[in-house]
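*Asks:* Sequence and predicted model, in that order:
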Amino acid sequence: MFDKLKEECGVFGIYDKHTSDVAKSTYYALYALQHRGQESCGIAVNDDGIIRAHKDSGLVPEVFTKDVLEKLGKGNIAVGHVRYSTAGNSNRSNAQPLVIRHIKGHMVVAHNGNLTNAADLREELENGGAIFHTTSDTEVIAYTMTRERLQSGSIEEALEKTMYQIKGAYSLVIMSPQKLIAARDPQGFRPLCMGRLGEKILFASESCALDTLGAEFVRDVEPGEIVVVDDSGVRSIKTHCQGKGHFCVFEFVYFARPDSVIEGFSVHDARQRAGAFLALEHPVEADVVIGVPDSGLDAALGYAKESGIPYGVGFIKNRYVGRTFIQPTQGERENAVRIKLNAVSATVKDKRVVLIDDSIVRGTTSARIVKLLRDAGAKEVHMRISSPPFVNPCYFGTDIDSKDKLIACKMSVEEIAEHIGVDSLGYLSLDHVKKIAGNAKCDFCVGCFNGEYPVEPPKEIKKDKFEMKISETNK
């Protein structure tokens, strides 16, 4: 419904030396990671080598009823996943985690990210006899690992060899009958952290999932690192570690939850810093600063503190409009933003308003939000964006796969301002967006802003034949 980027995916894993209710712990963790994927979700439980799994389209509480959780039962290892379809068609078969049964036993894989060479690897695997059941990159990773597993002494050795072959972004949580394994790609594009709860070891896309369970945050998994947990303890393989890597800066701008700490820095603080930088770069005389819920709120607070302009609550968000809300006619689509958001007239009427949001992708929703403020009586609307303009595709896990979708590739800043109906428009500079996370323990990928990618992007986007068939079937 909104003109926003899709929030990647979320992964979680838990290892307990003893049999316990790991399914319920995974359920609560996925609830905390729901913002990262609202299309499908799944949980797989390992009970002494017996894998029970359930996954489906829908939100976590829709898919995992009390009866479903009871059927998953208890175990000592579990893996969970919430998904958006950045790569692979949006159908139920692509829900994760994937459960793979092969000659050396079961393997469960949950993946956040996007491979840049998935199509080439898939073609190679298919020519070797592999039969794919999904259109996701995750199955390519799983099949490549399965192939390597036949010549390897352990599953972690198979993963280590697989990482020489796969390119792009991947944060992985993998379960075998005896082990829980976590890994990040050498650039560390996507977040993955480790926690501890008593004797339990946990891995999650964000620290907010650990907080939900009352677990202690231990550290981030390093870029290129493989962490293995089994009955002998925790050990690390750093064959692919190359240094600080290039973390996706948009995790701090928008994707991550504000209460998470990533790469040693608070997401909430990063967004406030972005707002403060905006106030320095694009000052304006105004009466009130407001943010677009939810990711624009922290940046708006930062802008207000730096500028001295009072902060106000400009919108009330309807929390009960879920993913099933649809607009079957054009007229109803026009009302979508009004149903989701309502402007607070008492805050903006007869006021010069500074409106803070995290991004403008296509511009359609921004225009409707501005109209809400005009209708509520705002005298002036000055929009400030806490990231630079999107002018390039992302190949590492977001759904910007073409410049055709990006308004900044078609219009100048002044033209965009006129198109969305604001009195002025200002974007955060590339220099400052790299500084919003202060002393974070990483460098950043900003390829969607400047076209300079940490790894070579694919020369062409290959449309998978199976995905095309699925797309045709779904029409």
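*Replies:* Sure, I can see it. Keep in mind that this is a model prediction, so the values were computed, not measured.

*Asks:* Only C-alpha atoms from now on, for both contacts and neighbour counts.
*Replies:* Will do.

*Asks:* And the contacts of the strand or helix carrying residue 181?
*Replies:* Taking DSSP states H and E as the definition, residue 181 sits inside strand 180-184. Strand 180-184 has contacts (C-alpha atoms under 8 Å, 6 or more residues apart in numbering) with 13-15, 77, 156, 169-175, 190, 192, 203, 221-230.

*Asks:* same thing but at 7 Å, please
*Replies:* 15, 170-175, 221-230 (C-alpha atoms under 7 Å, 6 or more residues apart in numbering).

*Asks:* Next: stretch 242-257.
*Replies:* So stretch 242-257 is in contact with 7, 36, 186-190, 223-224, 267, 270-271, 295, 358, 441-446, 454, going by C-alpha under 7 Å, 6+ apart.

*Asks:* switch the cut-off to 6 Å
*Replies:* 7, 187-189, 267, 295, 442-445 (C-alpha atoms under 6 Å, 6 or more residues apart in numbering).

*Asks:* Run through the neighbouring helices and strands of the lengthiest helix in the chain.
*Replies:* As assigned by DSSP state H, the longest helix anywhere in the chain is helix 267-281. Counting contacts by 3 or more C-alpha pairs under 6 Å, 6 or more residues apart in numbering; DSSP states H and E, helix 267-281 is packed against helix 295-307.

*Asks:* how far off helix 267-281 does the helix it packs on point, in degrees?
*Replies:* 50 degrees (axes from the mean of the first three to the mean of the last three C-alpha atoms, to 10 degrees).

*Asks:* right, and the helix or strand after helix 295-307?
*Replies:* Next element after helix 295-307 (DSSP H and E): strand 315-317.

*Asks:* take a look at this one as well, against the first:
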Amino acid sequence: MFADIKGLNEECGVFGIWGHPDAVQITYYGLHSLQHRGQEGAGIVATDGNSLKGIRGEGLVNDVFNKSNLASLPGQNAIGHVKYGGADKGGLENVQPLLFHSSSGSLALAQNGNLINALDLKHQLEMQGSIFQSTSDTEVLAHLIKRSGYLATKDKVKNALSMVKGAYALALLTEEELIIALDPNGLRPLSIGRIGDAYCVSSETCAFDLIGAEFVRDVEPGELIIINDEGLYSEPFSLSTSSAMCSMEYVYFSRPDSDIQGINIHTARKNLGKVLAKEVNIDADVVTGVPDSSISAAIGFAETTGIPYEIGLIKNRYVGRTFIKPSQELREQGVKMKLSPVRKVVEGKRVVMVDDSIVRGTTSKRIVKMLKEAGATEVHVCISSPPMKHPCFYGIDVSSHEELMASAHSVDEMCDIIGADSLTFLSVEGMLEAIGRKGYGKNCGQCTACFTGEYPTEIYPDTLLPYEKEMSRS
């Protein structure tokens, strides 16, 4: 993650390519570009048209792959995955792509997102005799595909997708074809590129820049695409579709050099800072952003207010990725290890600290304290997104109100808790304006559920923790 110390984590990144002699190497580089989307595990499955073979392991892309094991993967077709697993999805068994062999052929499956009715479907499948080897939603989808009565793989996939609900950007590889699909609400990003005659697919367009691919288009909500030796073929698998791209992709998750639905992430974040600056009135001496995902917003804020932008916080890039540690104590220690204030920049200054979000508040509190210990006379915290009051069930690792500071406290209370001189959040309307969306609520083209509580899909009981179930009854 760019600002991975804050405790907000996205699920995964997906990459695939069909018809290139260097498919495995290209997939390896594609996963490097998507490393920010998951650091717990990585995998690649490739095929030469006769069989599927995969390599997967826990850790970063460089930890899992080397020249020798990549050379062992066959063929001109491959899919890859980088994983962040959450507390209940760790272990090698959950690293994707998941690879399945049967007498009727093999398939490998990788996805980014979360199936909100997965537990219910898993229970039904187990009652019918299925045996699961992982706790991944992806394995549920694989069982649904293999149990389908249809003959063609695309029809099996369409049948399976008709039974699942939630967010998913899916890549499926067989000996004959690469199939990709995006959920009917388009909650996760997924794009198509091309290298010569070969097609590729990626969770973010930044991967295309690295591998020299030309961007073709975004995958549409509810669209299923088949890529094989004959070319690319598209058809809808759902007639009830709408665009509800996750707002946090623009605010936090995606790389600044990626484009989502024609909107550049750096530009969107810079605009978030500009609109935020128009919504506040602060006298200060210097503006600084929390590395890395808040830098663009801080620059926009500084340009609009005329307050000089300075590098007031330095990120130590050689410390382990502490955000995956489960305990709050280790998470707090990670903040101290990963960020350092630049004393000569903030000493004796009134500082505007721009950050992209506040989740639990631990990180913000620690950074405010560090800035004041470094001599800042005032620290005004400006957040380039609205207060995150509601849990996400679509693939972000914040699944209960109890984890969200803004759910239980007013802005003034939050300001006191983190020790800031002032605290300001961007409005929902301001966020949508900055990103370039029109409309509000379900018609804005974005999912704003974590800010507004308006979910684009029905939330199923098995997605809720006990506390959430109680909340849903009230």
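*Replies:* Good, I have the coordinates. Predicted model, so just to flag it, every value in this text is computed and none were measured.

*Asks:* Quick one: classify the most far-flung residue of the first structure relative to its centre as helix, strand or coil.
*Replies:* Distance from the centre of the first structure peaks at residue 350, with 38.0 Å (C-alpha atoms, centre = their mean). Classification of residue 350 of the first structure by DSSP: H, G, I helix; E, B strand; the rest coil places it in coil.

*Asks:* Against residue 326 of the first structure, how distant is it?
*Replies:* To residue 326 of the first structure, residue 350 of the first structure is 34 Å away according to C-alpha to C-alpha, to the nearest Å.

*Asks:* Residue in the second structure paired with residue 363 of the first structure?
*Replies:* In the second structure, the residue matched to residue 363 of the first structure (TM-score structural alignment) is residue 361.

*Asks:* neighbours around that match, how many?
*Replies:* Using other C-alpha atoms under 10 Å, the number of residues around residue 361 of the second structure comes to 19.

*Asks:* got it, and residue 466 of the second structure?
*Replies:* 12.

*Asks:* ok, and the closest non-adjacent residue to the alignment partner in the first structure of residue 269 of the second structure?
*Replies:* By TM-score structural alignment, residue 269 of the second structure lines up with residue 271 in the first structure. Counting by C-alpha to C-alpha, 6 or more residues apart in numbering, the nearest residue to residue 271 of the first structure once its immediate chain neighbours are dropped is residue 299, at 4.9 Å.

*Asks:* corresponding residue for the one you found in the second structure?
*Replies:* Using TM-score structural alignment, the equivalent of residue 299 of the first structure in the second structure is residue 297.

*Asks:* just checking, its match touches residue 269?
*Replies:* Yes. Using C-alpha atoms under 6 Å, residue 297 of the second structure makes contact with residue 269 at a distance of 4.9 Å.

*Asks:* so who does residue 191 of the second structure touch?
*Replies:* 201-202, 217-219.

*Asks:* give me that answer again for 10 Å
*Replies:* 15, 169, 180, 182, 200-205, 208, 215-220, 259-261 (C-alpha atoms under 10 Å, 6 or more residues apart in numbering).

*Asks:* How about it, nearest residue that isn't a chain neighbour?
*Replies:* Nearest to residue 191 of the second structure is residue 218, by C-alpha to C-alpha, 6+ apart, at 4.2 Å.

*Asks:* For the one you found, give its distance to residue 231 of the second structure.
*Replies:* 17 Å.

*Asks:* Neighbour count for the two, which is higher?
*Replies:* Neighbour totals were compared for residue 218 of the second structure and residue 231, and residue 218 leads with 21 against 13 (other C-alpha under 10 Å).

*Asks:* isn't the more buried one right up against residue 193?
*Replies:* Yes. Counting by C-alpha atoms under 10 Å, residue 218 of the second structure sits close enough to residue 193 to count as a contact (8.9 Å).

*Asks:* joint contacts of the two?
*Replies:* 201-202, 205.

*Asks:* if we can go back for a sec, count the neighbours of the match of residue 269 of the second structure for me.
*Replies:* Count around residue 271 of the first structure with other C-alpha under 10 Å applied: 29.

*Asks:* and what of residue 451 of the second structure?
*Replies:* Residue 451 of the second structure has 21 neighbouring residues, counting by other C-alpha under 10 Å.

*Asks:* got it, and the one 10 residues further on?
*Replies:* Other residues near residue 461 of the second structure come to 15 when the count uses other C-alpha under 10 Å.

*Asks:* Aligned to the residue nearest to residue 191 of the second structure, what sits in the first structure?
*Replies:* For residue 218 of the second structure, the residue aligned by TM-score structural alignment is residue 220.

*Asks:* on that earlier part again, give me the common contacts of residue 297 and residue 269 of the second structure.
*Replies:* With C-alpha under 10 Å, 6+ apart, residue 297 of the second structure and residue 269 have common neighbours 251, 275, 356, 384.

*Asks:* correct me, but the second one touches residue 427?
*Replies:* Just to be clear, that refers to residue 275 of the second structure. Yes. In this structure, residue 275 of the second structure is within contact of residue 427 by C-alpha under 10 Å, at 9.2 Å.

*Asks:* Which of the two has more residues huddled nearby?
*Replies:* Relative neighbour count places residue 275 above the other of residue 275 of the second structure and residue 427, with 24 against 18, counting by other C-alpha under 10 Å.

*Asks:* check contacts around the more buried one.
*Replies:* By C-alpha under 10 Å, 6+ apart, residue 275 of the second structure lies in contact with 269, 297, 300-301, 304, 384, 426-427, 429-431, 433-435.
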